[in-house]
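S.K.: sequence first, predicted coordinates after that:
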Amino acid sequence: MGKTRVAVILSGCGVYDGTEVHESSAVMVHLSRAGAEVQLYAPNVNQMHVVNHLTSKPTEEVRNVLVESSRIARGNIKELVQLSINDTDALIIPGGFGVAKNLSSWAVKGKDCSVEPSVELTIKKFHATKKPIGLCCIAPVLAAKLIPGCELTVGYDTECEKWPHAKTTQAMKDLGCKHVNKNVNEIHIDKKNKLVTTSAFMCNAPIHEIFDGIGEMVKEVLRLV
């Protein structure tokens, strides 16, 4: 058998309005170490807004998700509508607020959000063909919206200094999903739906622990192929 072919969807470049750069880098490093063949994708749409990462405040700029994602991809990226399910074995989506702002409207509408059409179609295709999907940080909300009754983790469901985004779990439960509490270096596997999730930067943790958790996610996604 040849190399496992993995599609990775990016949502821009930068935690506050795009892909979390450390998460995407961790995904790429772990996939590279495992010998996977990786193709990066992003939807060709404008970002919801652009945030100055030095001040954490929105600006008046307009930026494109595909163009910004190409910064992380070193230019080697394709428009998401070009993804062929027949040429791909697994899907991984790193986190960052771009997931909740550009890949969906979760940041504004929560559980009542819509998912960007090419992202929705891609996730539904992978699920329908029983190909594994790995999601980290806030990205599991996409599965919560699109795969009824699935099991997920975004960390812990009690808000505290370590888990500042724990309220996300309630919206996922409201959508009929089962949330499973897991630490940052752990994953949850929904065997029925072939979903692998880990909390990453949903946790206020040292970066090496986030890196290790993402490594466990990648390892399990590849095992499920």
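M.R.: Sure, I can see it. Numbering: from 1, shown residues only.
S.K.: going forward, measure contacts and count neighbours with C-alpha atoms only.
M.R.: OK.
S.K.: what residues of the helix ranked longest in the chain count as buried?
M.R.: In the chain, taking DSSP state H as the definition, the longest helix is helix 207-224. By neighbour count on 16 or more other C-alpha atoms under 10 Å, the buried set for helix 207-224 is 209-222, 224.
S.K.: now, among the residues you listed, which is nearest to residue 128?
M.R.: Ranked by distance to residue 128 (C-alpha to C-alpha), these are led by residue 224 at 14.9 Å.
S.K.: number of residues surrounding the residue nearest to that closest one when sequence neighbours are not counted?
M.R.: Excluding its sequence neighbours, the residue lying closest to residue 224 (C-alpha to C-alpha, 6 or more residues apart in numbering) is residue 132, at 6.2 Å. The local packing of residue 132 (other C-alpha atoms under 10 Å) involves 25 other residues.
S.K.: same deal with residue 192?
M.R.: Residue 192: 9 neighbours (other C-alpha under 10 Å).
S.K.: comparison target, given below:
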Amino acid sequence: MQAALRVLAPRALPSLGPLSSCRPRALHCTASCAGARVAVVLSGCGVFDGTEIHEASAILVHLSRGGANVQIFAPDIPQMHVIDHSKGQPAEAESRNVLPESARIARGKISNLSQLNASNHDAVIFPGGFGAAKNLSTFAVDGADCKVNKDVERVLQEFHKAAKPIGLCCIAPVLAAKVLPGTELTVGHEDDKDGKWPYAGTAQAIGAMGAKHCVKDVHEVHVDNKNKVVTTPAFMCETDLHHIFDGIGAMVKNVLKLTGK
């Protein structure tokens, strides 16, 4: 068993002991680390109770391609609940924490969201998934009357005040709608279109929170140049994965462009 664990562990971490104490904090940094410093904020691991994994992966791929120096964060808080993704139902006897669940996506290279400071980064990006509406906020329960996690609120306000770009996809734009009134955002279309846009009602909630919704297709982005906020619909649309990947790529490209790096 120990031999197997040594094979699975990272080369620089030959046993289980150092795994908790020697984790590097930057993910897929470029060789020179000369690119934009981008923080990515996760909300767990799994579409129905945390971060949408395909969205997070797409963001990290496009950031890597763009030469960014990436650091991943998540709040150290309990999840709203745990969903059995094979059944689509709550697992009543289970409880999980957002930080260690998010660490699954980050390959262990993650920091507490309380440590994220806008002065140390050029941009911040929030993937979607129901975790943004359940763990980073209460939007899934309270809609336009939702509350946003205090650290998420602080981070959004810090980056906005510093005029540093903020990227959000899927349901995550509701966070900016609540925290940064007047922001222009997209979650896609404003009507269902025969099941293609099952969460179209979110657009009305964005308006109710004081933001402006802008209709965009899944492969498109909306860039609010005044507020330096970039959004794309991602899995708000029922479509092929490559369309979502392309839309996220456009979002990341525009975020990096706004950093000026």
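M.R.: Received it, and whenever you're ready, just let me know what you need. Because the structure is a prediction, the values reported are computed rather than measured.
S.K.: so who does the equivalent of the residue nearest to residue 224 of structure 1 over in structure 2 touch?
M.R.: Superposed on structure 2 with TM-score structural alignment, residue 132 of structure 1 falls opposite residue 165. Going by C-alpha atoms under 8 Å, 6 or more residues apart in numbering, residue 165 of structure 2 touches 122-124, 159, 227-230, 255, 258-259.
S.K.: so stretch 136-146 of structure 2 aligns onto which residues of structure 1?
M.R.: Using TM-score structural alignment, stretch 136-146 of structure 2 lines up with residues 103-113 of structure 1.
S.K.: what comes up buried for the matching stretch?
M.R.: 103-106, 110-111, 113.
S.K.: pull the most distant pair out of the residues you listed.
M.R.: Farthest pair in the buried residues of stretch 103-113 of structure 1, by C-alpha to C-alpha: 103 and 111, 13.9 Å.
S.K.: so which residues of the stretch 51-200 of structure 2 form helices?
M.R.: 53-65, 98-105, 130-134, 139-142, 150-161, 173-179 (DSSP state H, counting those that start in this stretch).
S.K.: make a markdown table out of these and add distance to residue 75 of structure 2.
M.R.: Output for the helices of the stretch 51-200 of structure 2, formatted as a markdown table (distance: least, C-alpha to C-alpha, whole Å):
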| stretch | distance to residue 75 of structure 2 |
| --- | --- |
| helix 53-65 | 16 |
| helix 98-105 | 6 |
| helix 130-134 | 11 |
| helix 139-142 | 17 |
| helix 150-161 | 8 |
| helix 173-179 | 15 |
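S.K.: for residue 113 of structure 2, find the nearest of those.
M.R.: For the helices of the stretch 51-200 of structure 2, distance to residue 113 of structure 2 was read as C-alpha to C-alpha. The smallest value, 6.7 Å, belongs to helix 150-161.
S.K.: check which residues of that closest one are buried.
M.R.: Residues of helix 150-161 of structure 2 classed as buried: 151-160 (neighbour count, 16+ other C-alpha under 10 Å).
S.K.: helices or strands next to it in the packing?
M.R.: strand 166-169, helix 173-179 (3 or more C-alpha pairs under 8 Å, 6 or more residues apart in numbering; DSSP states H and E).
S.K.: the same query, at a cut-off of 10 Å, please.
M.R.: Applying 3 or more C-alpha pairs under 10 Å, 6 or more residues apart in numbering; DSSP states H and E, we find helix 150-161 of structure 2 packed against strand 123-126, strand 166-169, helix 173-179.
S.K.: pull up the aligned stretch in structure 2 for the longest helix of structure 1.
M.R.: Counting by TM-score structural alignment, helix 207-224 of structure 1 corresponds to residues 241-258.
S.K.: now the matching stretch on structure 1. Mean distance?
M.R.: Here stretch 241-258 of structure 2, set against structure 1 after superposition, deviates by a mean of 0.2 Å using mean C-alpha distance after the TM-score superposition for structure 1.
S.K.: and that stretch, how far out from the chain's middle?
M.R.: Distance, stretch centre to chain centre, for stretch 241-258 of structure 2: 13 Å (C-alpha atoms, centre = their mean, to the nearest Å).
S.K.: so what's the residue of structure 1 most remote from its centre up against?
M.R.: Each residue of structure 1 has a distance to the centre, and by C-alpha atoms, centre = their mean the biggest one is for residue 1: 27.2 Å. By C-alpha atoms under 10 Å, 6 or more residues apart in numbering, residue 1 of structure 1 lies in contact with nothing.
S.K.: ditto for residue 149 of structure 1
M.R.: With C-alpha under 10 Å, 6+ apart, residue 149 of structure 1 has these contacts: 143, 172-173, 175-178, 193.
S.K.: counterpart of it in structure 2?
M.R.: Match for residue 149 of structure 1 (TM-score structural alignment): residue 182.
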